[in-house]
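*Asks:* Any chance you could fold what I've pasted below:
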Amino acid sequence: MEIKNADKEYLLGTLIDIEIDNLMDCKNAIDLEMVQQLIEDMQAAPEVVVIGSRASTVLVSYTTYIFNKIGIRTSGFDAADTKTLDNIINIDRSALVIAFGFPRYPKPTIVATRFLKNRGYKIVSITDKKKSPLAELSEYAFRLQANSYGYTDTYTSGILLINLITALIGKIQGTDINRHLREFNETAQQLDFYF
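*Replies:* Now for the predicted structure:
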């Protein structure tokens, strides 16, 4: 079936408009004092543990990658994966837990987050609503609009928040982050990671 160019352009415009709306809401919704608190909590913790499942696994993967890249020891768990069960007892008791969850709020994320909360871990959630099951389990919650088209998922607001945190940590750490990034790139080259 051939799709008309006008229909393709309309769909492209619709998708862009939805993401722009998410980002504009994000610009107004992100509490910069809460961002500062999260950065302080991250720096005080021996490690950061990021959990999420289903569509949020993309955010877990990116957050784990970018935080480790700048020197924040970070582990990521897909709450539906057995490695969470295998490793959950090995998480340092003073680790900071960041939980991602958006509608329809996958149960494995809620169960893993509740389990960690009941054992005294500090939980910060990145979710969409005040009444989100994750927000109720958290010390504090970032509420980001996550509208998408039909059966697609959106990551723009979550990645924007993570990039903001990463950039601010870079400003705080200054030359230390440059040294760490240089070591990261040297390690990648020594391991022949890049083509």
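
*Asks:* Only C-alpha atoms from now on, for both contacts and neighbour counts.
*Replies:* Fine.

*Asks:* which residues make contact with stretch 115-132 from outside it?
*Replies:* Contact with stretch 115-132 is made by 38, 93-103, 105, 113, 134-146, 158, as judged by C-alpha atoms under 8 Å, 6 or more residues apart in numbering.

*Asks:* I'd like to know which of those residues are part of helices.
*Replies:* Under the assignment DSSP state H, these contribute 38, 113, 134-136, 158 to helices.

*Asks:* for this structure, which helix is longest?
*Replies:* helix 5-29.

*Asks:* Could you give me the buried positions within it?
*Replies:* 15, 18-19, 22-23, 26 (16 or more other C-alpha atoms under 10 Å).

*Asks:* Dump these into TSV; add distance to residue 61 as well.
*Replies:* Putting these into TSV (distance: C-alpha to C-alpha, whole Å) gives the following:
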residue	distance to residue 61
15	23
18	24
19	21
22	21
23	21
26	21
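
*Asks:* out of these, what pair is the most spread apart?
*Replies:* Distance extremes for these: the farthest pair is 15 and 26 at 16.5 Å, using C-alpha to C-alpha.

*Asks:* all strands for the chain, in order.
*Replies:* For the chain, the strands defined by DSSP state E cover 48-52, 74-78, 96-100, 122-127, 140-143.

*Asks:* residues near residue 190, how many?
*Replies:* 9 (other C-alpha atoms under 10 Å).

*Asks:* Repeat that for residue 122.
*Replies:* 21.

*Asks:* likewise residue 35?
*Replies:* Residue 35 - counted by other C-alpha under 10 Å - has 17 other residues nearby.

*Asks:* just to revisit the earlier point, are there helices or strands packed against the longest helix of the chain, and which ones?
*Replies:* helix 156-173 (3 or more C-alpha pairs under 8 Å, 6 or more residues apart in numbering; DSSP states H and E).

*Asks:* And this one, please, so the two structures can be compared:
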Amino acid sequence: MSEDKDLMLNIQMRFPKLSKGQKLIAEYILKHYDKAAFMTAAKLGTTVGVSESTVVRFAIELDFSGYPKLQKALQELIKTKLTTVQRIELSDNLINQENALKGVLKADMDNIRATLEKINHKTFESVINRIFSSRKIYIIGLRSSTALADFLGFYLNLILDNVQVVQLGISDIFEQMINITDEDLVIGIGFPRYAVRTIEALSYAKTKGTKIVAITDSLLSPLAAKADYTLIAQSNMASFVDSLVAPLSIINALIVAVGLREKEKISNTFKELENIWEEYHVYAYKKED
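*Replies:* Model (predicted):
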């Protein structure tokens, strides 16, 4: 299917030709797609009163290779629409108190594995080149992505001297970006549910001819629609908490790649910082015997 939003229309159009059991599945998905997205084929079958094999045949009838593909399409459809309260209600289908540690760690491992498979290495190298060729680098990530933006900004500021993290605060984000030009670079970070202000900031930068990098979860993301370069990091949720493990790995890779090109400079910087940290007791140092 070309776009996830076509899924409901596809089910409605094929409804008259479905078998009796398949119609029960279709009706349930049309009414409760938010719940169906996190059910196994067996669970969905039990819920509507049909066999697991009927659920699998229903997915194939919709031109999916199997039920997992249909389930993924449903999850893509809802992940930008679920409220936090709905996520909490649905999390019982994904994870529970007894297996929270194992379940979350496994989900994060799956996200990193999927990100490694999806990431475009040429795009990644192009982003590194653009970072070094830009007059100034603006980083923006709001809501749950604020931590990612701050982390990227913290380390890039130790390596480069032209980095600014755009933040919500006393001044509006547009005031912080007022001097942006086509010689600059904006790195926008956002995952479902996408922060409107981040999207607006990228739109504003685009009107100035500024090159844009999006670190987001999909090429269908509203951030990707504004971007010249898109780095995809999978962030499928295990519960009501957004998974930022894979995005943070991408950001770590960016920092390391930039640092490797400025190895001598950062070596001198950190030598000086070590002296400052020791003098002003920034970190706990082990006392000499």
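
*Asks:* Relative to residue 61 of the first structure, which of the strands of the first structure is closest?
*Replies:* strand 74-78 (6.6 Å).

*Asks:* quick revisit: of the ones in helices among the contacts of stretch 115-132 of the first structure, grab the buried ones for PyMOL.
*Replies:* To isolate the buried ones among those in PyMOL, judged by 16+ other C-alpha under 10 Å, type:
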select buried, resi 38+113+134+135+158
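
*Asks:* Next, format the ones in helices among the contacts of stretch 115-132 of the first structure as CSV and append distance to residue 84 of the first structure.
*Replies:* Listed next are those as CSV, based on distance: C-alpha to C-alpha, whole Å:
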residue, distance to residue 84 of the first structure
38, 23
113, 11
134, 17
135, 21
136, 21
158, 22
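
*Asks:* Looking at the ones in helices among the contacts of stretch 115-132 of the first structure, spot the one nearest residue 174 of the first structure.
*Replies:* Nearest member of those to residue 174 of the first structure, counting by C-alpha to C-alpha, is residue 38, at 18.3 Å.

*Asks:* For the alignment partner in the second structure of that closest one, which residues are in contact?
*Replies:* Alignment note: residue 38 of the first structure maps to residue 127 in the second structure; criterion TM-score structural alignment. Contact partners of residue 127 of the second structure, counting by C-alpha under 8 Å, 6+ apart, are 213, 229.

*Asks:* what's the closest non-adjacent residue to residue 146 of the second structure?
*Replies:* residue 140 (7.7 Å; C-alpha to C-alpha, 6 or more residues apart in numbering).

*Asks:* Neighbours of the counterpart of that neighbour in the first structure, how many?
*Replies:* Using TM-score structural alignment as the criterion, residue 140 of the second structure maps onto residue 51 of the first structure. Neighbourhood size, residue 51 of the first structure [other C-alpha under 10 Å]: 30.

*Asks:* how long is stretch 187-195 of the first structure end to end?
*Replies:* 14 Å (C-alpha to C-alpha, to the nearest Å).

*Asks:* Does residue 159 of the second structure touch residue 262 like I think?
*Replies:* Yes - between residue 159 of the second structure and residue 262 there is a contact under C-alpha atoms under 8 Å: 7.2 Å.

*Asks:* more neighbours, the two?
*Replies:* residue 159 (22 against 13).

*Asks:* Nearest spatial neighbour of the more buried one, chain-adjacent residues omitted?
*Replies:* residue 266 (5.7 Å).

*Asks:* For that neighbour, the count of nearby residues, please.
*Replies:* Residue 266 of the second structure, neighbours per other C-alpha under 10 Å, totals 16.

*Asks:* swap in residue 276 of the second structure?
*Replies:* 12.

*Asks:* Please tell me how far it sits from residue 259 of the second structure.
*Replies:* For residue 276 of the second structure relative to residue 259 of the second structure (C-alpha to C-alpha), the value is 21 Å.

*Asks:* repeat for residue 148 of the second structure
*Replies:* 18 Å.

*Asks:* When those two are compared, which one has more neighbours?
*Replies:* residue 148 (23 against 19).

*Asks:* which residues touch that one?
*Replies:* Here residue 148 of the second structure is in contact with 141, 189, 247-248, 251 (C-alpha under 8 Å, 6+ apart).

*Asks:* could I get those as TSV with distance to residue 26 of the second structure?
*Replies:* Below are these laid out as TSV (distance: C-alpha to C-alpha, whole Å):
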residue	distance to residue 26 of the second structure
141	38
189	36
247	35
248	38
251	41
